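Undergrad: Need coordinates for the following:
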Amino acid sequence: MKRLTILGSTGSIGTQTLDIVRQNPGKFEVYALAAGRNAEEVERQARQFKPRVIGLMDDKAARELKQRVADLDVEVVQGMEGLLRSVTDEAPDTIVTAISGRIGLEPTLAALQAGKDIALANKETLVAGGELVMETAKKLKRRILPVDSEHSAIFQCLEEDERTLEKIILTASGGPFRGWSAEKLKEVTPEVALKHPNWAMGAKITIDSATMMNKGLEVIEAHHLFNMTYEQIEVLIHPQSAIHSMVQYCDGSVLAQLGRPDMHLPIQYALSYPTRWSNPFERLDLRGKTLTFFDPDEYDFPALKLAYACGRRGGTLPAVMNAANEVAVHAFLARRIPYLEIIRLVERVCTEHDVLDATDLETILSADHWARMRTEEFIG
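TA: Predicted structure coming up:
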């Protein structure tokens, strides 16, 4: 039986992870749940899954939750200290990192150092601290199993001899604005941008998918997860979202993983690996379907070009890009800036940054803090 800590239990990945637990009785114990501030939803989860520890980042929400679950045998912890407690206790063996944003970096590192395996659904962790995280996992011989559908697809297509791998191909739907003119994009509102054509996701990742920054983050994540150069990582627009990614080998063979645009399967595979479990999920039906592929247009998607450049430069620059993007996306969602200003802001902050080697957590967090402050200054 696997004992889980689920970071981000009230988000899209977190709730779908609990679906997997619910569908596989006897295979999991939920040791800890952690979220931001949704005390009401966490209470519902706690009453069903009976965790021993619950963590909320927001102090006020944590105090409210303590009152809500006073009749349960559960400890409520709060803030980053509580988050770290939920991943470093002796009991859990697998940490599902589904919390949104760079905030996932510290608990992921702490979990690895405490000897836990990671089911990683937080790409910002590897964007901001990829070298440090992967070195830590390698040194301590811990597994990082990808949950993102694209990286799960690559993982499922990999052969044992990594020397035969020639390149990986990340697919992208292109989001809701593929082919839109700059004039039309000026009028984009949060409501329009949040309507992804294929996937049901949280607000931040949905906006990232519209700008294609999400795919840029995935390129950097793939670089670290699979030890590939940026020249070996290709992106193709695939509007149907049936092929989640592909792997090309030195003999020209291309292996692809296909499935419905649903995160349950990659979540389950990360938790069941190295075996596969049956499930009641709807199956992919390709009858009558046409699958198409296009190169991404750098004019339409400048975020992708920026992410490649930041990834190649390395050091603290990817962390700065990610931090600036987080601030800019939330500013757009709050109607403080227009849609087209998101990537302009990120690029401006990246241009100003004096890049350092990202060899320790303190340096990464310092760069992240600087980028957030500078982006807010530009917005102000």
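
Undergrad: Could you use CA atoms for every contact and neighbour count after this?
TA: OK.

Undergrad: Any chance you could list what contacts stretch 65-78?
TA: 39-40, 43, 47, 50-59, 62, 83, 85 (CA atoms under 8 Å, 6 or more residues apart in numbering).

Undergrad: again but with stretch 206-226, I slipped
TA: 123-124, 126-127, 130-131, 134, 151, 170, 172, 174-177, 193-196, 205, 228-230, 233, 235, 301, 303-308, 311, 322, 329, 343.

Undergrad: For the stretch 151-300 of the chain, just list every one of the strands.
TA: With DSSP state E, counting those that start in this stretch as the criterion, the stretch 151-300 of the chain has strands at 165-172, 233-237, 243-249, 254-258.

Undergrad: Report the contact partners of the spatially most central residue of the chain.
TA: Centre of the chain computed as the mean C-alpha position; nearest residue by CA atoms, centre = their mean is N122, 2.9 Å away. N122 sits next to T97, A98, I99, S100, G101, G104 when contact means CA under 8 Å, 6+ apart.

Undergrad: Export these as TSV, with columns for neighbour count.
TA: Listed next are these as TSV, based on neighbours: other CA atoms under 10 Å:
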residue	neighbour count
T97	28
A98	27
I99	28
S100	23
G101	17
G104	23
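
Undergrad: quick one: which of the residues you listed is nearest P274?
TA: P274 lies nearest to T97 out of these, by CA to CA, at 19.0 Å.

Undergrad: For E64, list the residues it contacts.
TA: Neighbours of E64 in contact, by CA under 8 Å, 6+ apart: A39.

Undergrad: Here is a second sequence; please produce its structure as well for comparison:
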Amino acid sequence: MLRHVAILGSTGSIGTQALEVIAANRDRFTVVALGAGGNQPELLARQAIDFESPLIAVAKAGAVQDVQLALYAEAQRRGYAEGDFLMPRIIAGPDAATDAARTPCDVVLNGMSGAVGLMPTLAALEEGTTLALANKESLIIGGEIVTGAAKPGQLVPVDSEHSALAQAMRGERVEDVHKLIVTASGGPFRGKTRAELGDVTPEQAMAHPTWDMGPVITINSATLVNKGLEVIEAHLLFGIGFDRIEVSVHPSSIVHSMVEFVDGSTMLQASPPDMKLPIALGLAWPERLPGAAKACDWTTSSVWEFFPLDNEAFPAVRLARRAGEFGKTAPAVFNAANEVCVEAFVSGDLDFLGIVDTVEEVVGQHLSDPDVKLAGMSVGSVLAADAWARTRARDLTARKRMENR
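TA: You can find the predicted model right below:
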């Protein structure tokens, strides 16, 4: 049966790969909406025409004209005669992606980056649509709001680690799970001491050894903030306590995660690092798409290595556990402060070690507020905590910049 799909974040790494999967399976999927920031109008126009999407959502209202002009230019380049090309409907503004998530369809793939993905995630869940979730931040900051809005089987993880856990747990009972082991490549600085990370440049941090990802996720992988977020995500997705979720450093990124059961058995999912596999599973779940990605070559010799996480050099996972165990709006503060600090690092206003150090300071201030412990969870409280954390992180990074002059 043909599945109708909305792709949010279509011009990003996840979105472009998702469209490649759909292009290879035209008999299985059709695109009903594309959402993007609007910074790449030419690419968005090509996608809209390639997949005949009737709706385009752009976050930047000022990008509408650029997208329209790009659509006309692309149609002309392809030789469409006047009247042969049906212009997609374009909606714009901060709520455009949320509106696109409400489009009647079978699957919404949320491939957006950052906390802005929260409202589209909730919109898709409220519509009862299957949500293929690559935007981990919306689950992490939304916490029980998101999990409470999701019906059984409605939320399908697209992160390779959580897709692996979901595959390993197929047909298994949660009560038989002893622990989850989330694997980490270790990023470009695996084996470095904290002292050796003081002079890291953004270019070095974005040189990931095994994955091709966007700049924010790549830097998060270098600090291991991404792995901290994934620990919180695993807790929320599978209902396993933080004391039973471990991180193991696996440099080759072949084993994407593991589930250890109470009888001593461990189930793992292995495949060469390629996001098309979890994306294809997210779009087709619970079915598999033949040829979605290359399999491991079992005719050649290989060695799979696993190492313990160095919490001294990379304290981000420990900090994420602290935020996740506290719950409420603490994960939102952790995520928001990190997003600001990554921007400051890229712009040269904060050093590499300052990213997690500043996030820790912001989280610590949040957790020391007695009102936080008493507050309930709502979309309003999450957004307020997110805004407070961003402001506080900017203040701290500005102070550190002045101190270093």
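
Undergrad: sorry, back to before: let me have the strands of the stretch 151-300 of structure 1 in TSV, adding mean neighbour count and distance to E221 of structure 1 as columns.
TA: Formatted as TSV, the strands of the stretch 151-300 of structure 1 follow (neighbours: other CA atoms under 10 Å; distance: least, CA to CA, whole Å):
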stretch	mean neighbour count	distance to E221 of structure 1
strand 165-172	22	11
strand 233-237	18	11
strand 243-249	23	14
strand 254-258	17	18
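
Undergrad: which one of the ones you listed lies closest to R336 of structure 1?
TA: Among the strands of the stretch 151-300 of structure 1, the nearest to R336 of structure 1 by CA to CA is strand 165-172 (27.8 Å).

Undergrad: What span of structure 2 is that closest one aligned with?
TA: Aligned using TM-score structural alignment, strand 165-172 of structure 1 spans residues 177-184 in structure 2.

Undergrad: Ok, stretch 187-200 of structure 1 next?
TA: The aligned range for stretch 187-200 of structure 1 in structure 2 is 199-212, by TM-score structural alignment.

Undergrad: Need the contact partners of that stretch.
TA: With CA under 8 Å, 6+ apart, stretch 199-212 of structure 2 has contacts from 185, 187-188, 215, 218-219, 221-222, 252-253, 273-274, 345-346, 351-352.

Undergrad: can we see that at 7 Å?
TA: Residues outside stretch 199-212 of structure 2 that contact it (CA atoms under 7 Å, 6 or more residues apart in numbering) are G187, P188, P215, T218, I219, A222, S252, S253, P273, F345, V346, F352.

Undergrad: And the residues you listed, which is closest to G15 of structure 2?
TA: Among the contacts of stretch 199-212 of structure 2, P215 lies closest to G15 of structure 2 (CA to CA), at 14.7 Å.

Undergrad: buried ones in the longest helix seen in structure 2?
TA: For structure 2, the longest helix by residue count, based on DSSP state H, is helix 379-403. Using 16 or more other CA atoms under 10 Å as the test for burial, helix 379-403 of structure 2 gives 379, 381-383, 385-390, 392-394, 396-397, 400.

Undergrad: Verify the stated contact: S245 of structure 1 with A256.
TA: Yes. Using CA atoms under 7 Å, S245 of structure 1 makes contact with A256 at a distance of 6.0 Å.

Undergrad: what about M80 of structure 1, which SS state?
TA: helix (DSSP: H, G, I helix; E, B strand; the rest coil).

Undergrad: The aligned residue in structure 2 for it - how many residues pack around it?
TA: Following TM-score structural alignment, the counterpart assigned to M80 of structure 1 within structure 2 is P94. P94 of structure 2 is flanked by 15 other residues according to other CA atoms under 10 Å.

Undergrad: now do the one 5 residues further on
TA: D99 of structure 2: 17 surrounding residues under other CA under 10 Å.

Undergrad: One more: the one 5 residues further on?
TA: Neighbour count of P104 of structure 2, defined by other CA under 10 Å: 17.

Undergrad: Turn the strands of the stretch 151-300 of structure 1 into a markdown table, columns for distance to G115 of structure 1.
TA: Below are the strands of the stretch 151-300 of structure 1 laid out as a markdown table (distance: least, CA to CA, whole Å):
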| stretch | distance to G115 of structure 1 |
| --- | --- |
| strand 165-172 | 29 |
| strand 233-237 | 30 |
| strand 243-249 | 30 |
| strand 254-258 | 30 |
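
Undergrad: residue range for stretch 306-313 of structure 1 in structure 2?
TA: Mapped onto structure 2 using TM-score structural alignment, stretch 306-313 of structure 1 covers residues 319-326.

Undergrad: superposed on structure 1, where does the matching stretch end up, distance-wise?
TA: Mean deviation of stretch 319-326 of structure 2 relative to structure 1 after superposition (mean CA distance after the TM-score superposition for structure 1): 0.5 Å.

Undergrad: So which of the contacts of stretch 65-78 of structure 1 are in helices?
TA: A39, E40, E43, R47, D59, A62, L83, R85.

Undergrad: from those residues, which single one is nearest L7 of structure 1?
TA: Nearest to L7 of structure 1 among these: L83, at 7.9 Å, using CA to CA.

Undergrad: show me the contacts for the closest one.
TA: A34, G55, P107.

Undergrad: Aligned to the first one, what sits in structure 2?
TA: Residue correspondence, TM-score structural alignment: A34 of structure 1 in this structure matches G35 in structure 2.

Undergrad: hmm, who's touching whichever strand or helix holds that match?
TA: Secondary structure assignment for G35 of structure 2, by DSSP states H and E: strand 29-36. Residues outside strand 29-36 of structure 2 that contact it (CA under 7 Å, 6+ apart): 2-11, 22, 51, 53-59, 97, 100.

Undergrad: Quick one, which of those are buried?
TA: By 16+ other CA under 10 Å, these give 3-11, 22, 51, 53-59, 97, 100 as buried.

Undergrad: Can I take it that A323 of structure 1 is in a helix?
TA: Yes. Counting by three-state DSSP, A323 of structure 1 is part of a helix.
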